[in-house]
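**Student:** mind folding the following:
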Amino acid sequence: DLIGVDTARTVLEAMYASSGDRLHAPAPILGHLAEAGLTGQKSGRGFYTYAEAGSSTIVRDAQTPPDGAGLAEGRPVAKVGVAGSGTMASGIAQVFAQAGFAVVLAARSQEKASAAKAAIGKSLDRAVSKGRLTAENAAQTLERISPVGSLDAFADVDLAVEAVAEDLAVKQELFAALDKVCRPGAVLATTTSSLPVIAIARVTSRPQDVIGMHFFNPAPAMKLVEVVRTVLTADDVHATVREICVKVRKHPVDCGDRAGFIVNALLFPYLNNAVKMVEQHYASLDDIDAAMRLGGGYPMGPFELLDVVGLDVSLAIEKVLHKEFRDPGLAPSPLLEHLVAAGCLGRKTGRGFREYARR
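**Tutor:** Below is the predicted model:
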């Protein structure tokens, strides 16, 4: 809307004419809006409705209702179970505990669960040292977390959040176990970033209680949660998760159950195209990073971001997007595949698109 719907369409038409890449072809809705004179802020209406032509003040309408409008009443949640022992699981457990919830942190062994709680303790200590949290609040947060080596402790949780490996078979196995352990009426949430939530829900006897709750890494710092409801998710389950997001000071956005949801479906084609630019010797990775930081306003360039996310994680998401949408333009870059095969996964291994000093 700020650029101008008509301007965006013209630029994309020129890019498509030059490249022939279907990813550059303007979406039909851009043409429909432009033909109707709904060109964005300059006309007073585009994807949003504005107070007047040239205004940036958004007027709520049927397409942009106030947050929470029309939601059912959610289920009560006092105790939360988090399954997993990695960075994501630890971060999510910290988020809930800091918001005052009793948290059960379950891993494959008591040792791994205790190590995950210790990692949370270090994270809280850093927050205290930076003045973001008092020592008393940090201690109270840690006390709310109970590390366990079995899912049996999830018997009385109101919300179970899965944060294990991004592998469909692994997640399905875990949800089948949660279905047996968790009480009737408990909400079962997956943090998958790209897998179909319905495929996870269908291994349970209660798919209506299953929903996607995609946190971003690092969970304590990132404010967004993608709330992904399937065709079988109950209205009160959806309402519960949105209410919980607000209570833990996150911003929920609703999206459909399709590969990549919102963020990754938009982000990873962009990242993949950046890698292809380097492959084709169109520009250097330093210059591309600088261009997107300084010209695009991004906090990180694409290669900086890829190394932070992890090249293996990025490749897995790109493969899921390519498989679902079957667009040749979404095929992962060979360079990315080669780096992953070589074990160069980004910052976590000390080398990705760039080399990093070992900690």
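**Student:** CA only for contacts and neighbour counts going forward, please
**Tutor:** Noted.
**Student:** buried set for stretch 349-359?
**Tutor:** Applying a neighbour-count criterion of 16 or more other CA atoms under 10 Å, one finds 350-353 buried in stretch 349-359.
**Student:** other residues contacting the lengthiest helix in the chain?
**Tutor:** Counting by DSSP state H, the longest helix found in the chain is helix 110-129. Residues from elsewhere that reach helix 110-129 (CA atoms under 8 Å, 6 or more residues apart in numbering): 84-86, 90-91, 94, 105-107, 133-135, 138, 142, 145, 147-150.
**Student:** to compare with the earlier structure, here is another sequence to fold:
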Amino acid sequence: MIKNVGIVGAGQMGCGIAQVSAAAGYKVHIYDIAADRVEAGLATINGNMARQVSSGKLTDEERKKALSLIKGSADLNDLSQADLVIEAATEDESIKRKIYGQVCPVLKTDAILATNTSSLSITRLASATDRPERFMGIHFMNPVPVMKLVELVRGIATDEGTFQTAKQFVTALDKTITVAEDFPAFIVNRILLPMINEAIYTLYEGVGSVDAIDTAMKLGANHPMGPLQLADFIGLDTCLSIMQVLHDGLADSKYRPCPLLVKYVEAGWLGRKSGRGFYDYRGDTPVPTR
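**Tutor:** Model (predicted):
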């Protein structure tokens, strides 16, 4: 039975997972190496829930109850009572492995450790822990409070009890589950990122401008957001790292990251979070950069 949930990483994903977990009645503890990030994360959750109250999605009573269930700190030992710990650190395998080395010794022996990775091998990550049979992928979509889907991914060693417990937890969050096998980028990103990469190739080869490509896909394929706008929202560095995982893991040239994507990342133009990507966000309205 999951009662206490630990989250590693107070970024956008970690805070989103914390918010939906607390809204479902779980006690949540957010851990981050930087105390100021924890403070900023808690403030973000408070702001998000206040907006949900003003739009009628939550009552003020529900907001207060959920916020009372969330705590945060820069002390790893505060995860010692967690039944489930979800790692939501940056999409970098070496960083994740280092975190598991630090987290595993403080966890209860029967605690489940999960990763929110969007592309990395669950089996390989599990091998860096002391509990591969109690380790799996629970991949939330961004932004977590809005997106209904969660991908559940078992590693080769994940036992059935761990999988069933994760299913019950995700169902309690009122999310829809899709089960993916442990292959690079799972289901959503295996399909989505090559599409985004192809849109960047279309721009790179001069087939259309940023505006032409995004308008074409919004109105011609009924996508709610154009692929280049979506890339900026995801973060171009994240897009590049997922394409590299696909290219390295499947060794197929169709997954080669577009050189223009590489160039934007090298420039530090990572999308919305850095102020510039395929659009420039520094003014009142986003302006295409090509």
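**Student:** before we move on, the earlier item: how much does the longest helix of the first structure stray from the second structure?
**Tutor:** Its matched residues in the second structure lie on average 1.7 Å from helix 110-129 of the first structure after superposition (mean CA distance after the TM-score superposition for the first structure).
**Student:** where in the second structure does the helix or strand just after that helix fall?
**Tutor:** Once helix 110-129 of the first structure ends, the next helix or strand along the chain (criterion: DSSP states H and E) is helix 135-143. Aligning helix 135-143 of the first structure against the second structure (TM-score structural alignment) gives residues 60-68.
**Student:** now what about the matching stretch, what contacts it?
**Tutor:** Contact partners of stretch 60-68 of the second structure, identified using CA under 8 Å, 6+ apart, comprise 19, 22-25, 46, 49-50, 53.
**Student:** if any of those residues are buried, give me the PyMOL selection for them.
**Tutor:** Selection of buried members from those for PyMOL, criterion 16+ other CA under 10 Å:
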select buried, resi 19+22+23+24+25+46+49+50+53
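**Student:** just how off-centre is the match of helix 135-143 of the first structure within its chain?
**Tutor:** Relative to its parent chain, stretch 60-68 of the second structure has a centroid offset of 24 Å by CA atoms, centre = their mean, to the nearest Å.
**Student:** pull out the buried residues from it.
**Tutor:** 62-63, 66-67.
**Student:** same deal with stretch 306-323 of the first structure?
**Tutor:** So, applying 16+ other CA under 10 Å, buried residues of stretch 306-323 of the first structure: 306-312, 314-315, 317-318, 320-322.
**Student:** try stretch 186-194 of the second structure
**Tutor:** Buried positions in stretch 186-194 of the second structure, judged by neighbour count with 16+ other CA under 10 Å: 186-190, 193-194.
**Student:** quick one: that stretch aligns where in the first structure?
**Tutor:** Stretch 186-194 of the second structure corresponds to residues 261-269 in the first structure, going by TM-score structural alignment.
**Student:** the second structure: which residue goes with residue 312 of the first structure?
**Tutor:** Per TM-score structural alignment, residue 312 of the first structure is aligned with residue 237.
**Student:** repeat for residue 155 of the first structure
**Tutor:** Under the alignment (TM-score structural alignment), residue 155 of the first structure maps onto residue 80 of the second structure.
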